[in-house]
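Visitor: Sequence first, then the predicted structure:
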Amino acid sequence: MNDPLSEVVRLLHPRAAFANIISGKGNWAVRYGEFGLPSFCIVLDGSCLLTVDGHAPITIRAGDFILLPTTPAFTISSFAPAPPVHFDPNQVASFRGELRYGQQDGAPDMRSLGGSFLFDSTDTGLLVSLLPTVVHIQDSPRLSQLVQMVSEESTEQQPGSEFMLSRLVELLLVQAMRSTATGSAPPGLLRGLGDERLSRALKAVHAHVQHPWTIEQLARIAALSRSAFFERFTRMVGATPMEYVMAWRMEIAKGLLRDNVLSVSEVAERVGYGSTSTFSVAFSRHVGQSPRHFARSP
């Protein structure tokens, strides 16, 4: 069976847009405006305070990984109060080198690696729908290994670093998603994958997207009654089973159309539509434009 999580990451085609070493010493505070793109922070040494707008402050320490799928405005600071220095996240995104907060001389109290993701896919909303506003992962040995490798690739800039970073970013995203596939995740695929019975049905849908699925068939796979399956799936995934099947078919179709290898009729067949016209109507309703127009758009 296909692994839904791997499929999602493949559809997004993530890569690191940039990653900078960020350090701080003494009493300092930095205020970033809303960025809008997914960003991450990996604490390498020491600790500091992160306050994302709309959320309670959290202490982040060495080994912690923070992922902000939409990167709202936030403040990062030492624990002692200090007047915040304002930064434009778009300007920081074009900066290369170490960013130093607070005292400029001496060994830092905190070192981190901060950066943002770009996605070759235009559907970054797919990531937003899967994750909470703030993902905070602690005490993950595997993540620590990935963090160390990202740090080395970012700072050493050896031949092939860009490729290595793009692969490492994929692994970081998968690990972040795995860590939130629990009750803390918002309704969506990750929440469903955290449910043993629903995960069977989700994996079946992803493995055979072209199959003419019915609620009864999926309920049997999940070993639940039709009504219990419908209620549980809708509550955990945030969509009815058939709405999810349709949405996933459309995500696959968008990826195939973007590749521009198959014809519209071949894409329709690949995602379970026997009629090109039926597929075109469903795609236009779901995406807001026809398959042919979507395939031609940049």
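Guide: Okay, I see it.
Visitor: C-alpha only now, for contacts and for neighbours.
Guide: Will do.
Visitor: all helices of the stretch 1-150 of the chain, in order?
Guide: Using DSSP state H, counting those that start in this stretch, the helices of the stretch 1-150 of the chain run over residues 4-12, 89-93, 125-130, 141-156.
Visitor: Pull out the buried positions in the third one.
Guide: Applying a neighbour-count criterion of 16 or more other C-alpha atoms under 10 Å, the buried positions in helix 125-130 are Leu126, Leu127, Val128, Ser129, Leu130.
Visitor: Likewise for the last one?
Guide: Residues of helix 141-156 classed as buried under the neighbour-count rule (16+ other C-alpha under 10 Å) are Leu143, Ser144, Leu146, Val147, Val150, Ser151, Glu153, Ser154.
Visitor: what's the next secondary structure element after it?
Guide: Past helix 141-156, further along toward the C-terminus, the next helix or strand under DSSP states H and E is helix 161-180.
Visitor: helices or strands next to that following helix in the packing?
Guide: Counting contacts by 3 or more C-alpha pairs under 8 Å, 6 or more residues apart in numbering; DSSP states H and E, helix 161-180 is packed against helix 4-12, strand 14-25, strand 135-137, helix 141-156, helix 189-193.
Visitor: Okay, one more to line up with it:
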Amino acid sequence: MLPPLLPLRETHIVGPHCVEWVLSPERFPQLRRGRFAWIGHSELRPPYRMVRIPSAFAHIVVCTAGEGRCVIDGKVVPWRAGQALLAPSGRDHGFEAVSEEPWHLAWVFAHDREGPPLVDAAGPQLIDAEVGDFADTVRLMVREAYGEADPATMQAWVSLLQTHTLRLTGGPRRDPRLIRLWREVEADLARPWDVTQLAQLAAVSEEHLRRLCRRYHRRTPAAYLTRLRMHRAGVLLRATNVTVEAVAEQIGFGSVHAFSTAFKRWSGVPPSTYRQLGDRVLPSQAD
């Protein structure tokens, strides 16, 4: 018999009858670009227990089968399939397996160093949700990582997981004007965008666009545009054989020298070295 879940104290008990598949940014650097500290899925049985006081990360955890329990508003409540736990960083939370029947979870731990809190709440919340897409994306991403682990494919899975995570949390980065803006910009990165054009495309003033980008991206519009270009360049360098000159042209740099300088500032190495090193190199800035 497990002791009561309350009062909480820092705990991480796995147990001999639990299996967890975990990806970390040390092995898969693409996770850093999605604000993910870890992702994974688990098949759990007692005495599994996870308590964080307080948690350094936001936890988004979905239950797809079985039953456990967690602490919500100071009370221990059952946690069943079709429910998602949204636990903000900097707050206490805990959950545990309660049955010998397997308890299936899929989850991400995310950091809030960049941008608004991923879970903007005073404490953990347990919500009814469509958890299937999130869970399937986590599992398929883990399968890719344990198999081919193609960098471009992993990056695509990270982007998709970001989307499903934001749908569960309500999305701190879901201002529709920015979504429309960056979707159109990403479709034409070779265009010589300036702040005036970006503001017109978003249908806001230049100053308001700066405020939106500071709020949702913690960057200026120009800096966020550069980030999009560098990400695209990184994918092209790793996933294709196009020349550095062609990459520079495709993302809007008229000068290979200017592109190489900007790319080295972002990644820490020149484009040619980045291509050779592959996953062994990470962007030098918090990204």
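Guide: Received the coordinates, thanks. Keep in mind it's a predicted model, so treat the numbers as computed, not measured.
Visitor: How close are the two chains, by TM-score?
Guide: TM-score of the superposed chains, computed with TM-score structural alignment, normalised by the length of the second structure, equals 0.59; 230 aligned residues with a C-alpha RMSD of 4.9 Å.
Visitor: on that earlier part again, out of the buried residues of helix 141-156 of the first structure, which one sits closest to Pro108 of the first structure?
Guide: For those, the minimum distance to Pro108 of the first structure (C-alpha to C-alpha) is 16.5 Å, reached by Ser151.
Visitor: Quick check: the closest one vs Leu172 of the first structure, distance?
Guide: When distance is defined by C-alpha to C-alpha, to the nearest Å, Ser151 of the first structure is 12 Å away from Leu172 of the first structure.
Visitor: and if you look at Thr71 of the first structure?
Guide: Thr71 of the first structure sits 17 Å away from Leu172 of the first structure, going by C-alpha to C-alpha.
Visitor: Onto which residues of the second structure does stretch 200-211 of the first structure map?
Guide: Alignment of stretch 200-211 of the first structure against the second structure: residues 180-191, by TM-score structural alignment.
Visitor: distance between the ends of that stretch?
Guide: By C-alpha to C-alpha, the extent of stretch 180-191 of the second structure from end to end equals 16 Å.
Visitor: How far away from the center of its chain is that stretch?
Guide: The chain centroid and the centroid of stretch 180-191 of the second structure are separated by 21 Å, computed with C-alpha atoms, centre = their mean, to the nearest Å.
Visitor: Touching it from outside, list them.
Guide: With C-alpha atoms under 8 Å, 6 or more residues apart in numbering as the test, stretch 180-191 of the second structure has contacts from Leu198, Leu201, Ala202, Leu228, Arg229, Glu249, Gln250, Ile251, Gly252, Phe253.
Visitor: could you redo the last one with a cut-off of 7 Å?
Guide: Where contact means C-alpha atoms under 7 Å, 6 or more residues apart in numbering, the residues beyond stretch 180-191 of the second structure that reach it are Leu201, Ala202, Arg229, Glu249, Gln250, Ile251, Gly252.
Visitor: again, but for stretch 10-18 of the first structure
Guide: Looking at what lies outside stretch 10-18 of the first structure - C-alpha under 7 Å, 6+ apart - the contacts are 93, 115-121, 165-166, 169-170, 255.
Visitor: quick one: which of those residues is nearest Ser179 of the first structure?
Guide: Out of these, the one with the shortest distance to Ser179 of the first structure is Glu170. That distance is 14.3 Å, counting by C-alpha to C-alpha.
Visitor: residues contacting the closest one?
Guide: If a contact means C-alpha under 7 Å, 6+ apart, then Glu170 of the first structure has Val9, Pro14 as its contacts.
Visitor: what's the spacing between it and Pro14 of the first structure?
Guide: Taken as C-alpha to C-alpha, the span from Glu170 of the first structure to Pro14 of the first structure is 6 Å.
Visitor: now swap in Ser112 of the first structure and tell me
Guide: From Ser112 of the first structure to Pro14 of the first structure the distance is 21 Å (C-alpha to C-alpha).
Visitor: quick one, which of those two is more surrounded?
Guide: For Ser112 of the first structure against Pro14, the residue with the higher neighbour count under other C-alpha atoms under 10 Å is Ser112, and the figures read 27 against 22.
Visitor: Tell me the counterpart of that one in the second structure.
Guide: Matched to the second structure by TM-score structural alignment, Ser112 of the first structure sits across from Trp103.
Visitor: excluding its backbone neighbours, what's nearest that match?
Guide: Using C-alpha to C-alpha, 6 or more residues apart in numbering and skipping the chain neighbours, the partner closest in space to Trp103 of the second structure is Gly66 (4.3 Å).
Visitor: burial count for that neighbour?
Guide: The local packing count at Gly66 of the second structure equals 20, with neighbours defined by other C-alpha under 10 Å.
Visitor: Over to Asp175 of the second structure?
Guide: The burial metric for Asp175 of the second structure, expressed as a neighbour count using other C-alpha under 10 Å, is 11.
Visitor: who are the neighbours in contact with it?
Guide: Listed by C-alpha under 7 Å, 6+ apart, Asp175 of the second structure has no contact partners.
Visitor: The match of Ser112 of the first structure reaches Arg45, doesn't it?
Guide: Yes: contact between Trp103 of the second structure and Arg45 holds when scored by C-alpha atoms under 7 Å: they sit 6.4 Å apart.
Visitor: Now the common contact residues for those two.
Guide: Each of Ala97 lies in contact with both Trp103 of the second structure and Arg45 under the rule C-alpha under 7 Å, 6+ apart.
Visitor: List the buried residues in stretch 37-53 of the first structure.
Guide: 37-52.
Visitor: Also stretch 78-85 of the second structure?
Guide: Pro78, Trp79, Arg80, Ala81, Gln83, Ala84, Leu85.
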